[in-house]
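**Q** Return atomic coordinates for the entry below.
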Amino acid sequence: MADSAQVPELVYLVTGGCGFLGERIVRMLLEREPRLRELRVFDLHLSSWLEELKTDDSYVCFPAHTQGTGHVQVTAIQGDVTQAHEVVAAVAGSHVVIHTAGLVDVFGKASPKTIHQVNVQGTQNVIDACVQTGTQFLVYTSSMEVVGPNVKSHPFYRGNEETPYEAVHRHPYPCSKALAEQLVLEANGRKVNGGLPLVTCALRPTGIYGEGHQIMRDFYHQGLRFGGRLFRAIPASVEHGRVYVGNVAWMHVLVARELEQRAALMGGQVYFCYDKSPYKSYEDFNMEFLGPCGLRLIGTHPLLPYWLLVLLAALNALLQWLLRPLVLYTPMLNPYTLAVANTTFTVSTNKAQRHFGYKPLFSWEESRARTIHWVRAIEGSA
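**A** As a prediction, this is how the structure comes out:
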């Protein structure tokens, strides 16, 4: 983007800025984007950590990175991406939108209609708001699940953005993310108010982990309920790529920073988001953090045969459907989560490094240490 070393001038908007990833993007921008004049945090539910920054009713001043001068105005905006007028009001006057707001639900807590409204219609509202207000740069947080694992359990081994793979989905969440990503990529080049082209790109993180990860918290509490034990359900030979939340946030910051100068190269592109975290099964990877906190993974082979897990997953799906009018039943095991957990899906890509110089900001050792420290803090609070 244009050189503004003397006076910070850019206005960024982060939708979903109070979420697990959104918060890290917000903090990363405050730490490492010296050209910020204003950072808008848009979310349906504003988090308490924003209150810590407040100095008056509308905004806060946060010291810019040492490379910059002055202060950054941080504006908290409570709003809903499914409400087009609220999105337009938040986007107006911004230079860059990082659209990370979305409903991540693979357990059936929300209806398919709600997932579609938030992830697809919400994304369309963001695109339309950029066009209406003349905002030229849009970075979208997509997901590896746009690609897979597919419902046929085909492995994806060290693949990249060009690796052929049959993306076949039935679950509402990956279907919604695939549709939303398509909307974002097709919007690249569309004329915004003022006549300039909209420049878009999408990032596809693999399974994100790190401080504040709710599923990691759930596994930890589950292990405590079983006397410090977790029981193996997935073969250790099944590998997944996982990525630390701080490195995902860093890639978003880099893309937003480079999108104007490299619009011809990056516009309309997708990038897998991965770091140097080791390839392991979900359970063995989680034990990298839960093991040092006192939990044990029991068994070298799955406790139950796969056919029985398939039967239990189908039974859970049936019970969820039958009970939905009466009670919300959201088991962690369902046909989709079983297929994902039992299918190798690992990415190895240097496209992000080639296109905009991405290198992980946090090493595996630091990512692991930070996550262990957070799990131990959960233990202390319990």
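
**Q** From here on, just use CA atoms for contacts and neighbour counts.
**A** Noted.

**Q** ok, so what distance separates residue 120 from residue 142?
**A** 11 Å (CA to CA, to the nearest Å).

**Q** Just want to know which of these two has more residues nearby.
**A** Between residue 120 and residue 142, residue 142 has the larger neighbour count (other CA atoms under 10 Å), namely 28 against 25.

**Q** Confirm for me that that one is in contact with residue 177.
**A** Yes - judged on CA atoms under 8 Å, residue 142 makes contact with residue 177 at a distance of 6.4 Å.

**Q** all strands of the protein, in order?
**A** With strands called from DSSP state E, the chain shows them at 10-15, 36-43, 59-63, 71-78, 96-99, 137-141, 156-159, 199-205, 207-209, 229-231, 242-244, 269-273, 296-298, 345-347.

**Q** could you dump those strands to TSV with distance to residue 308 and mean neighbour count?
**A** Shown next, in TSV, are the strands of the chain (distance: least, CA to CA, whole Å; neighbours: other CA atoms under 10 Å):
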stretch	distance to residue 308	mean neighbour count
strand 10-15	41	24
strand 36-43	41	24
strand 59-63	54	18
strand 71-78	45	21
strand 96-99	40	25
strand 137-141	35	24
strand 156-159	25	17
strand 199-205	31	26
strand 207-209	26	20
strand 229-231	15	18
strand 242-244	27	26
strand 269-273	34	24
strand 296-298	18	16
strand 345-347	23	25
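
**Q** this one next, for a side-by-side:
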Amino acid sequence: MRDFQERVPIKEFIVDIVEEDELDEPLENATIVFHMAARTMDLGMYTKPKRYMEDNFQGTKQLVFSMIDKRVKWMVNTSDAFSTLTCSDSRGASENTAKTVTNENFTLGPYAKSKFYAERWLSCSSARTFSRGKEVKVVTVRPTILYGEGDNWLVPYYLQFCTQHGTLSAINKANGPMSITYAGNCAYMHLLAAEHLMQKPDVLDGEVFNCTDETVAVNFYSYIEPFARNAGCKLRNLDLPYSAVFVLYAVVEWFFLFLFYAFGVRYDHLMMNSHAFGMVNYSTLTATSSKARLVLDYKPVYEPQEAMERTIKWWKDKRNAIGPD
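**A** Take a look at the predicted model:
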């Protein structure tokens, strides 16, 4: 027999999940939803905190309501392994770490609050059950900080900063290690979660799984260095106490925000907000995915060396395609 390449028809819809009428067509005849739509953590100083709850929490609820209307009963939700942390470090966090939050001063700010509320709502079966027994079965995957082809968050932000200033300054010996996960391995866990959810819905409904891989946890500047070097930027160590630098940074942030909210004056700088500054310069953020390995039979399909090589190649090809600045 002649071999034919498998072809799956794909339709692209650009919609706002908060708007009910925009979800009807994409959900028509759907079997399962991989809910990855979210407002990511804003690294810049001029954030809009209310938009997080609207997009990440209310948007998730609206998506579930629309799935009920269209009789779509399976969902794999993408959350965040560090969304439950409240001003503390995470060393090998499990799915049970801070399962109930009493202090809402989240380490990752209003972004984390919105993701935590959405995840908690999805984990409550009564919230997803409607009249005549209609409900959506949900399993949640919590990746750590992701890297890989197509990254449009942390690495591009710092590469833009490097391009503008030529150097990237690190506070010497201040920041702890962080778990980073290759996006390809995270995608694989989503597929496993979907398969197991549909096979054992009564067992896995409402369950949460951290997603990590074999990539060694390193401090942020060790992680960003190969990308910065590829972009022609230099890293500089500043031998300064973190606490003093953070206080000074917070004062500067307050000053800029005062000018913005009081007088509408906005400066187009690339300074991080204080939550992001603390994340990359001080926090220890590591997690374990033992539960996924036991329940989902998860084993990363990409080794760290291959994953990093693929990622750096993607950035290099993208930079060459854009051309020199």
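
**Q** TM between them?
**A** Overlay of the two chains. TM-score (TM-score structural alignment, normalised by the length of the second structure): 0.85; 310 aligned residues with a CA RMSD of 2.7 Å.

**Q** any idea how far whatever residue of the first structure lines up with residue 48 of the second structure lies from residue 283 of the first structure?
**A** The pairwise alignment with the first structure assigns residue 48 of the second structure to residue 111, based on TM-score structural alignment. Between residue 111 of the first structure and residue 283 of the first structure the distance is 28 Å, computed by CA to CA.

**Q** what about the aligned residue in the second structure for residue 100 of the first structure, how many neighbours?
**A** Aligned by TM-score structural alignment, residue 100 of the first structure pairs with residue 36 of the second structure. Residue 36 of the second structure has 13 neighbouring residues, counting by other CA under 10 Å.

**Q** Help me confirm that residue 36 of the second structure comes into contact with residue 63.
**A** No - applying CA under 8 Å, one finds residue 36 of the second structure not in contact with residue 63, separated by 11.4 Å.

**Q** Tell me which stretches of the stretch 1-150 of the first structure form helices.
**A** All helices of the stretch 1-150 of the first structure, identified by DSSP state H, counting those that start in this stretch, fall at 20-32, 48-51, 84-91, 112-116, 122-133.

**Q** a markdown table for those, including distance to residue 182 of the first structure?
**A** Formatted as a markdown table, the helices of the stretch 1-150 of the first structure follow (distance: least, CA to CA, whole Å):
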| stretch | distance to residue 182 of the first structure |
| --- | --- |
| helix 20-32 | 21 |
| helix 48-51 | 32 |
| helix 84-91 | 19 |
| helix 112-116 | 14 |
| helix 122-133 | 10 |
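
**Q** can you tell which of those helices is closest to residue 294 of the first structure?
**A** Closest to residue 294 of the first structure of the helices of the stretch 1-150 of the first structure is helix 20-32 (CA to CA; 24.7 Å).

**Q** now the closest one, how far from the centre of its chain.
**A** Centroid separation for helix 20-32 of the first structure versus its chain: 12 Å, with CA atoms, centre = their mean, to the nearest Å.

**Q** Quick one: the helices in the stretch 201-350 of the first structure, in order.
**A** Under DSSP H, counting those that start in this stretch, the stretch 201-350 of the first structure gives helices at 214-225, 245-258, 263-266, 282-290, 306-323, 335-341.

**Q** Onto which residues of the second structure does the shortest one map?
**A** What it means is helix 263-266 of the first structure. Under TM-score structural alignment, the counterpart of helix 263-266 of the first structure in the second structure spans residues 201-204.

**Q** Can you list the neighbours in contact with that stretch?
**A** Defining contact as CA atoms under 8 Å, 6 or more residues apart in numbering, one finds that stretch 201-204 of the second structure is touched by 137, 138, 139, 196, 197.

**Q** so how much does that stretch differ from the first structure once superposed?
**A** Averaged over the aligned pairs, stretch 201-204 of the second structure sits 2.1 Å from the first structure after superposition, using mean CA distance after the TM-score superposition for the first structure.

**Q** Return the residue of the second structure aligned against residue 297 of the first structure.
**A** Taking TM-score structural alignment, the alignment pairs residue 297 of the first structure with residue 235 from the second structure.

**Q** So its match sits against residue 165, correct?
**A** No - contact status for residue 235 of the second structure versus residue 165: not in contact, 11.0 Å apart, counting by CA under 8 Å.

**Q** list the contacts for the counterpart of residue 105 of the second structure in the first structure?
**A** Residue pairing (TM-score structural alignment): residue 105 of the second structure is matched to residue 169 of the first structure. By CA under 8 Å, 6+ apart, the contact set of residue 169 of the first structure is 148, 150, 151, 175.

**Q** Tell me, of those, which are also contacts in the second structure.
**A** Of those, the ones still in contact in the second structure (both residues aligned by TM-score structural alignment, their matches' CA atoms under 8 Å) are 150, 151.

**Q** Could you point out which of the contacts of residue 169 of the first structure is nearest to residue 276 of the first structure?
**A** residue 148 (20.2 Å).

**Q** and the gap between that closest one and residue 100 of the first structure?
**A** Using CA to CA, one obtains 19 Å as the distance from residue 148 of the first structure to residue 100 of the first structure.

**Q** returning to that earlier point: which neighbours do residue 120 and residue 142 of the first structure have in common?
**A** By CA under 8 Å, 6+ apart, residue 120 of the first structure and residue 142 have these common neighbours: 177, 180.

**Q** Many thanks, have a good one.
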